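J.: Mind looking at a prediction? Sequence and model below.
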Amino acid sequence: MAAATAPVVPGPGRRRTPEEVRRGDGKAALGFLTPGALGFLAFTLFPVLASLVMSFFDWPVLGSPTFTGLGNYVELFTTDDTFRTAVLNTLLFVVLYVPVNIVVSMGLAVWISPRIKGRRYYRVLFFIPAVTPMVGNAVVFTLLLTPNGLVDSTMTSLFGVGAPNFLGSSTWAIPAVVLLSVWQGFGYNLLVFSAALDAVPPHLVEAAEIDGAGAFRRFFHVVLPLLSPSIFFATVLTLISSFQVFTQSYVLTGGGPGNSTTTLVMYLYQSGFQFFRLGFASAVAWVLFVFIMVVTAVQFIGQKRWVHYDQ
């Protein structure tokens, strides 16, 4: 009698080898990354490299470009007084804006600590200016700061003295731009600092309090060092953005009075799109790029002295 044959039970499909898994994942990743990579190449990398090439040419909008070598850069640093004014204005804005932004953001983040009621609503309220259009905020501030505007009328009625001519005075124009920029930008850093404060270990603060440290000593000697990575992150991003200030000056003062609020990016815009000197504007852009890279590199080198990543 022939032996019975055992029925064949279909088993699960063959499992892929690790090499096949890696190959399949690589193809999937390539498919997802290709559109973004093509967009980056077409709209970021190629324009950046093209602007570097253009900076060595006298490149009008109409007509043939003429190779000038370092001529645009030589003109910037030797004979262009407006460029020097724009550099000084940009540096003045950075020096005024960055500390005020960090201090205001940190102060409000400490104020809406976990002990205050409705802190989530305060976070939303303070973050609203950061997501509103800069042009709209600039128009509102123009109405507030213009002569006979709300600020001027309020000071006249309360104190009998009018407000300074913020938009028409070369002394007050930069502070007006700084004020608008702080209003627009402090909300983002506030969220960064607020999240960092939530991550501070409570037992460290409690131990300092038990040792007799007051509120100021607990903040400056315990909390603030733990916040140093967040402060470094916020400072780097705020510095980079402050060097690129444009919309505030363009809408609020138009670069005036005179050239008192003309910044590097505004001068770049004027050179390229008003005077149609594309090569010269590209040179301004690359000088600005070098400024930002140097400042950022100095920050990363100096962080070893004051940023503490270990709790």
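T.: Alright, I've got the coordinates. Residues are numbered from 1 along each chain as shown.
J.: all contacts plus neighbour counts: C-alpha atoms, from now on.
T.: Will do.
J.: Give me the distance between Val131 and Arg119.
T.: Val131 is 19 Å from Arg119, where distance means Cα to Cα, to the nearest Å.
J.: Who has more neighbours out of the two?
T.: Regarding Val131 and Arg119, a neighbour count based on other Cα atoms under 10 Å identifies Arg119 as having more, with 16 against 11.
J.: Identify the residues contacting the residue nearest to the more buried one when sequence neighbours are not counted.
T.: Distance criterion Cα to Cα, 6 or more residues apart in numbering; nearest residue to Arg119, sequence neighbours excluded, is Ile112 at 5.5 Å. Contacts for Ile112 (Cα atoms under 8 Å, 6 or more residues apart in numbering) come out as 119, 122-123, 194.
J.: again, 10 Å this time
T.: 118-123, 190, 194 (Cα atoms under 10 Å, 6 or more residues apart in numbering).
J.: got it, and Val294?
T.: 288, 300.
J.: mind checking which helix or strand it is in?
T.: helix 278-306 (DSSP states H and E).
J.: Next up, a structure to set beside the first:
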Amino acid sequence: MQLGKKKYAYAGYLYILPWILGFLILQLYPLISSFWYSFTDFQLLGSAKFVGLKNYKTIFLADKNFLQSLKVTMYYVLIAVPCKIAFALAIAVILNQKIRSINLFRTLYYIPSILGGSVAISVLWKYLFMNQGTVNNLLAVVGIPPHDWLGDPVLALGTISLVTVWQFGSSMLLFLAGLKQIPECLYEAARIDGAGKVRIFWKITIPELSPIVLFNLVMQMINAFQDFTPAFVITQGGPLKSTYLYGLMLYNQGFKFFKMGYASALSWILFFIILLFTSLTFKSSESWVHYGDTL
């Protein structure tokens, strides 16, 4: 029996070996390396020289782009994440209705999440919102003057945020799955008591979905902090650095100026920023997330 158990154990280790190798080579090693490089002046085509906390001091005390990119990224997260979650929930509620060809509609609404993060979609978005683009042409049809969506510092960040909001499919599927799990008896009891649709939504649907709201909030917030493609492809950080996301700054330092040590320090600062906001979100969830045994 012991030999048989060892045989099965070895077989199990063999099955998970690709994952272990992938984790060690593609995740753990780069993580440790970037932490070491953050204390060096490592150039992409040169050798690394230890400089201690110099990179971090420069970032916090002398780099004006750091504060600008951080401010822009905060605004971006505040715009994109709530809008994306709210839109995903609204579509999930609609797709939870019993109507014909509902599965087709669910598939169609999920497609943007497959395509939305690609460079091609960002290029398409750029052409949609350019001065002579489709959006301005449609506005002209109804008599609304054109807007400089990508050239106006006030409008540019909101415009590229729509690319992220458009990718609501994964959050929508989670909300849809959660709606399917809410007991119908709760709605029946509320209707018998005379509750309207709005009250039912806020008093039953939202509390029941609050764990999924928490999950979507955390995941989308992490993704938004790391977003890079829309700012890089659509606006290149302009105008006047109004869309200069943190991810774009990190990319420029590492692959445009070849300052990999400096970029590594920026990446670790971003890691701790995400960790801080994630921790605060989990801490706040104690007051608004309700689980089945706490309702």
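T.: Thanks, I have it. Model, not experiment: these values are computed from the prediction.
J.: coming back round to it: take the contacts of Ile112 of the first structure and write them to TSV, including secondary structure and distance to Ser105 of the first structure.
T.: What follows is the contacts of Ile112 of the first structure, written out as TSV (DSSP: H, G, I helix; E, B strand; the rest coil; distance: Cα to Cα, whole Å):
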residue	secondary structure	distance to Ser105 of the first structure
Gly118	coil	18
Arg119	helix	14
Arg120	helix	15
Tyr121	helix	16
Tyr122	helix	13
Arg123	helix	11
Leu190	helix	5
Ser194	helix	9
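J.: Show me what Phe266 of the second structure lines up with in the first structure.
T.: Phe isn't right for residue 266 of the second structure; it's Leu. The pairwise alignment with the first structure assigns Leu266 of the second structure to Val284, based on TM-score structural alignment.
J.: ok, its match to Val53 of the first structure distance?
T.: Distance, Val284 of the first structure to Val53 of the first structure, using Cα to Cα: 13 Å.
J.: Give me the distance between the counterpart of Tyr122 of the first structure in the second structure and Met172 of the second structure.
T.: Alignment note (TM-score structural alignment): Tyr122 of the first structure maps to Phe105 of the second structure. Separation of Phe105 of the second structure from Met172 of the second structure (Cα to Cα): 12 Å.
J.: And for Phe225 of the second structure?
T.: 20 Å.
J.: more neighbours, those two?
T.: Between Phe225 of the second structure and Met172, Met172 has the larger neighbour count (other Cα under 10 Å), namely 27 against 21.
J.: how about the nearest residue to that one, chain neighbours excluded?
T.: Using Cα to Cα, 6+ apart, the closest residue to Met172 of the second structure is Ala88 (4.5 Å).
J.: quick one: which helix or strand includes that neighbour?
T.: Using DSSP H and E, Ala88 of the second structure falls within helix 64-95.
J.: likewise Trp125 of the second structure?
T.: Element membership for Trp125 of the second structure, per DSSP H and E: helix 119-129.
J.: ok so, going back, closest to Ser153 of the first structure among the contacts of Ile112 of the first structure?
T.: For these, the residue nearest Ser153 of the first structure by Cα to Cα is Tyr122; the value is 29.2 Å.
J.: right, and the closest one touches Ser194 too?
T.: No: here Tyr122 of the first structure lies out of contact with Ser194, judged by Cα atoms under 10 Å, at a distance of 11.1 Å.
J.: Does the residue nearest in space to the middle of the second structure fall in a helix, a strand, or a coil region?
T.: Centroid-nearest residue in the second structure: Asn223, 2.5 Å away (criterion: Cα atoms, centre = their mean). Using DSSP: H, G, I helix; E, B strand; the rest coil, the structure places Asn223 of the second structure in helix.
J.: Please report how far it lies from Arg106 of the second structure.
T.: 23 Å.
J.: picking that back up, neighbour-wise, which of Val284 and Val53 of the first structure wins?
T.: The neighbour comparison of Val284 of the first structure against Val53 (other Cα under 10 Å) goes to Val284, with 24 against 15.
J.: which SSE is the nearest residue to the more buried one once chain neighbours are set aside in?
T.: Once flanking residues are discounted, Val284 of the first structure sits nearest to Leu268: 5.9 Å by Cα to Cα, 6+ apart. Leu268 of the first structure belongs to helix 264-273 when elements are defined using DSSP H and E.
J.: what range in the second structure matches that helix?
T.: Helix 264-273 of the first structure maps onto residues 246-255 of the second structure, going by TM-score structural alignment.
J.: how about the matching stretch: buried residues?
T.: For stretch 246-255 of the second structure, burial by neighbour count (16 or more other Cα atoms under 10 Å) applies to 246-254.
J.: of those, closest to Thr58 of the second structure?
T.: Nearest to Thr58 of the second structure, judged by Cα to Cα, of these is Gln253 at 13.0 Å.
J.: Surely Phe77 of the first structure touches Phe83?
T.: Yes: between Phe77 of the first structure and Phe83 there is a contact under Cα under 10 Å: 7.8 Å.
J.: Compare neighbour counts for these two and give me the winner.
T.: More crowded of Phe77 of the first structure and Phe83, by other Cα under 10 Å: Phe83, with 20 against 11.
J.: Which position in the second structure pairs with the more buried one?
T.: Match for Phe83 of the first structure (TM-score structural alignment): Phe66.
J.: Please name the nearest non-neighbouring residue to its match.
T.: Distances taken as Cα to Cα, 6+ apart put Ile59 closest to Phe66 of the second structure, at 6.4 Å, once the chain neighbours are dropped.
J.: What are the buried residues along the helix or strand where the one you found lies?
T.: Using DSSP H and E, the element containing Ile59 of the second structure is helix 54-61. Buried residues in helix 54-61 of the second structure, counting neighbours by 16+ other Cα under 10 Å, are found at 55-56, 59.
J.: For those residues, give me a markdown table that also has distance to Leu3 of the second structure.
T.: Output for those, formatted as a markdown table (distance: Cα to Cα, whole Å):
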| residue | distance to Leu3 of the second structure |
| --- | --- |
| Asn55 | 55 |
| Tyr56 | 55 |
| Ile59 | 58 |
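J.: Counting neighbours, what do you get for Gly136 of the first structure?
T.: 11.
J.: how about it, what's its match in the second structure?
T.: Per TM-score structural alignment, Gly136 of the first structure is aligned with Ala120.
J.: tell me the contacts of its match?
T.: Ala120 of the second structure neighbours (Cα under 10 Å, 6+ apart): 126, 233.
J.: Then Leu28 of the second structure?
T.: Counted by Cα under 10 Å, 6+ apart, Leu28 of the second structure has contacts 21-22.
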